[in-house]
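Sharing a sequence plus its predicted fold:
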Amino acid sequence: MGDIGCYCRVSTQDQSLDRQLESTQEYAEGKFDADLGRLRFYRDKSTGTNTERADYQQMMADAESGDIDAVVVHSISRICRSISDLERTASQLEDAGVELHIISEGLTLRPDESDPYQTALFQLLGVFAELEANMAQQRTKEGIAARQQNDDYHHGPAPLGFEKNDGLLVEGENYHEVVGVLDMVQKNELSKRKAAQRLNTSRATVNRALDRASLYGI
């Protein structure tokens, strides 16, 4: 076994990759008896709904050129959130003779083995990953629609991360940053005080945003 690719992804610049880096490194070292020198880390801070990500593209290029023999990811949603992209990724890795190991779901896809159960589970998990992404987008749309029906919306300021455009609530320039920070707070990865500092706002504003989680799809 040659080098091992450890792929880690979060959606926004403010989210931390540390947990995934630790998880994939620990798995690769234990599974392949690989020292740190054989591990290649690929890091993206971008949406998983498409594959236009710099380190993802580099990883796939390294797989195709034979520079890595296996790819390790923490969970299936980290590599892709679209079933078509997942299937394309798995197919390209298989053609390149590269194994795919997905830690959380306990899945291993090997190019020299045909396991109908593993393949079916991979496809099913891909469907759920895409569904989760679509549901988050839908929750955001529904939250905005509900907010616009509220009389307070028409008279009060726009919520954190939003702007008003001709009377309509639209995502502001820092919307995705706000979503990432609020998500970290909900997962107890960041305190409300630090969240307020990062977003240059007050803890009270952060609390109000968390009370309106549906606006942010979280």
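Done, it's in.

rest of the way, CA atoms for contacts and neighbours
Fine.

Do a quick rundown of the helices in this structure.
18-32, 54-64, 76-79, 83-95, 116-149, 151-155, 175-186, 192-199, 203-211 (DSSP state H).

How far away from the center of its chain is the last one?
The chain centroid and the centroid of helix 203-211 are separated by 23 Å, computed with CA atoms, centre = their mean, to the nearest Å.

got the buried residues for that helix?
203, 206, 209-210 (16 or more other CA atoms under 10 Å).

Could you single out the most deeply buried of the helices of the chain?
helix 76-79 (a mean of 22; mean count of other CA atoms under 10 Å).

So which other helices or strands are in contact with it?
Judged by 3 or more CA pairs under 8 Å, 6 or more residues apart in numbering; DSSP states H and E, helix 76-79 is in contact with strand 4-10, helix 116-149.

Name the residues that touch the first one?
The set of residues external to strand 4-10 that reach it, using CA atoms under 8 Å, 6 or more residues apart in numbering, is 16-17, 20-21, 24-25, 28, 38-48, 56, 59, 68-74, 78-79.

One more: stretch 96-110?
With contacts defined as CA under 8 Å, 6+ apart, stretch 96-110 is touched by 24, 27, 63-66, 68-76, 90, 93-94, 111-112, 118-119, 122.

okay, pairing it with this:
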Amino acid sequence: MRLVAYIRVSTEKQLDGYGLDVQEKAVRAWARQAGHRLGRPIYRDEGRSGTLESAERPGLAAALTEVEDGRAQGILVPALDRFARTLVVQEAILAQIWKHGGRAFTADTGEIHRDDPDDPMRTAMRQMMGVFSQLERSMINARLRNGRREKAAQGGYAYGAPPYGWQAHKKELTPEGMEQAGRARARQLRDEDELSYREIAAVLDAEGLRPKRGERWHPETVRRMLANTTDQPPTLRRRAA
């Protein structure tokens, strides 16, 4: 069977060693052992939360498109929580796969079988796994918030990865030259040329203005970047408030 593989890391997962390289090894090993062929590329989303829907994750959206178009018979992930970190999103993604006749697999448990009215425990067990994944994410976020409060109390920058256009330097956010140029160019393309987010992404890629993560711009990334219209660092905005 031809499968496409999907792997993902979010901010939390980058901290616990479950990186993209580890996930890729897991899906490749499982596919070999189970006798399935993996298509190329292995789709990935880096720094994308498992709470986001498929439309907001370019890698997952591309993998789903292969199934919808019939180019792949299913999707393989390292574990169920790579699909989603909330139950609602998890079930929506699985329903999308099954709707188009695809199958879903995880490297740790094998196939995720479709609902069977004669076997309600199958659905219940899968959804319980989604609930516990959502709980784990909430607990991780709580620990991160507590750590940030402690760091902020000691005078450090404690608000996660700096947004596009800024870098953390000596406990403060300072402008990052190339990214500030990217922000300015994107605003110009939007305000003066009235380009769509997709068109802006293409221009930024062509001009060598890279996003903070990944190699290419995506329309949603452009939209979020342009939504931040202030020229003040986030720390200064919080103090002013």
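Looks like it arrived, so ask away. Just so it is clear, the model here is predicted, and its values are computed rather than measured.

Now the TM-score, please.
Between these two chains, after superposing, the TM-score reads 0.61 (TM-score structural alignment, normalised by the length of the first structure); 157 aligned residues with a CA RMSD of 3.0 Å.

Could you dump the helices of the first structure into TSV with distance to residue 7 of the first structure added?
Converted to TSV, the helices of the first structure look like this (distance: least, CA to CA, whole Å):
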stretch	distance to residue 7 of the first structure
helix 18-32	8
helix 54-64	8
helix 76-79	7
helix 83-95	13
helix 116-149	17
helix 151-155	42
helix 175-186	19
helix 192-199	26
helix 203-211	30
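
for those, which one sits closest to residue 11 of the first structure?
Closest of these to residue 11 of the first structure is helix 175-186, at 7.2 Å (criterion: CA to CA).

Distance from that closest one to the middle of the chain?
For helix 175-186 of the first structure, the distance to the chain centre is 13 Å (CA atoms, centre = their mean).

Tell me how far residue 127 of the second structure lies from residue 166 of the second structure.
Separation of residue 127 of the second structure from residue 166 of the second structure (CA to CA, to the nearest Å): 40 Å.

For the residue nearest the centre of the second structure, give me its contacts.
Residue closest to the average C-alpha location in the second structure (CA atoms, centre = their mean): residue 48, at 2.0 Å. Contact analysis of residue 48 of the second structure by CA under 8 Å, 6+ apart lists 8-11, 57.

Tell me which two in those residues are the farthest apart.
For the contacts of residue 48 of the second structure, the maximum inter-member distance is 14.5 Å, found between 11 and 57 (CA to CA).

Pick out whichever of those two has more residues nearby.
Neighbours were counted for residue 11 of the second structure and for residue 57 using other CA atoms under 10 Å; residue 57 has more, 20 against 13.

give me the number of residues near residue 72 of the second structure?
By other CA under 10 Å, 21 other residues sit near residue 72 of the second structure.

How about the one 3 residues further on?
Residues within reach of residue 75 of the second structure, counting by other CA under 10 Å, total 25.

In contact with the counterpart of it in the first structure, which residues?
The alignment partner of residue 75 of the second structure in the first structure, by TM-score structural alignment, is residue 71. Counting by CA under 8 Å, 6+ apart, residue 71 of the first structure makes contact with 4-7, 98-101.

Turn these into a markdown table, including neighbour count.
Converted to a markdown table, the contacts of residue 71 of the first structure look like this (neighbours: other CA atoms under 10 Å):
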| residue | neighbour count |
| --- | --- |
| 4 | 28 |
| 5 | 28 |
| 6 | 26 |
| 7 | 24 |
| 98 | 26 |
| 99 | 21 |
| 100 | 21 |
| 101 | 24 |
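
which of the residues you listed still touch in the second structure?
Retained contacts for the contacts of residue 71 of the first structure in the second structure, judged by both residues aligned by TM-score structural alignment, their matches' CA atoms under 8 Å, are 4-7, 98-101.

Please produce CSV containing these, extended by distance to residue 195 of the first structure.
Listed next are those as CSV, based on distance: CA to CA, whole Å:
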residue, distance to residue 195 of the first structure
4, 35
5, 32
6, 29
7, 27
98, 40
99, 39
100, 35
101, 34
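
and which of those is nearest to residue 158 of the first structure?
Once CA to CA is applied, the member of those that ends up nearest residue 158 of the first structure is residue 7, at 37.0 Å.

mind checking what the closest one lines up with in the second structure?
Under the alignment (TM-score structural alignment), residue 7 of the first structure maps onto residue 6.

Also residue 131 of the first structure?
Under the alignment (TM-score structural alignment), residue 131 of the first structure pairs with residue 135 of the second structure.

returning to what we had before: look up how far residue 114 of the second structure lies from the closest residue to the match of residue 7 of the first structure other than its chain neighbours.
Of all residues not flanking residue 6 of the second structure in the chain, residue 43 sits nearest, at 4.8 Å (CA to CA, 6 or more residues apart in numbering). Shown here: residue 43 of the second structure relative to residue 114 of the second structure, a distance of 23 Å by CA to CA.
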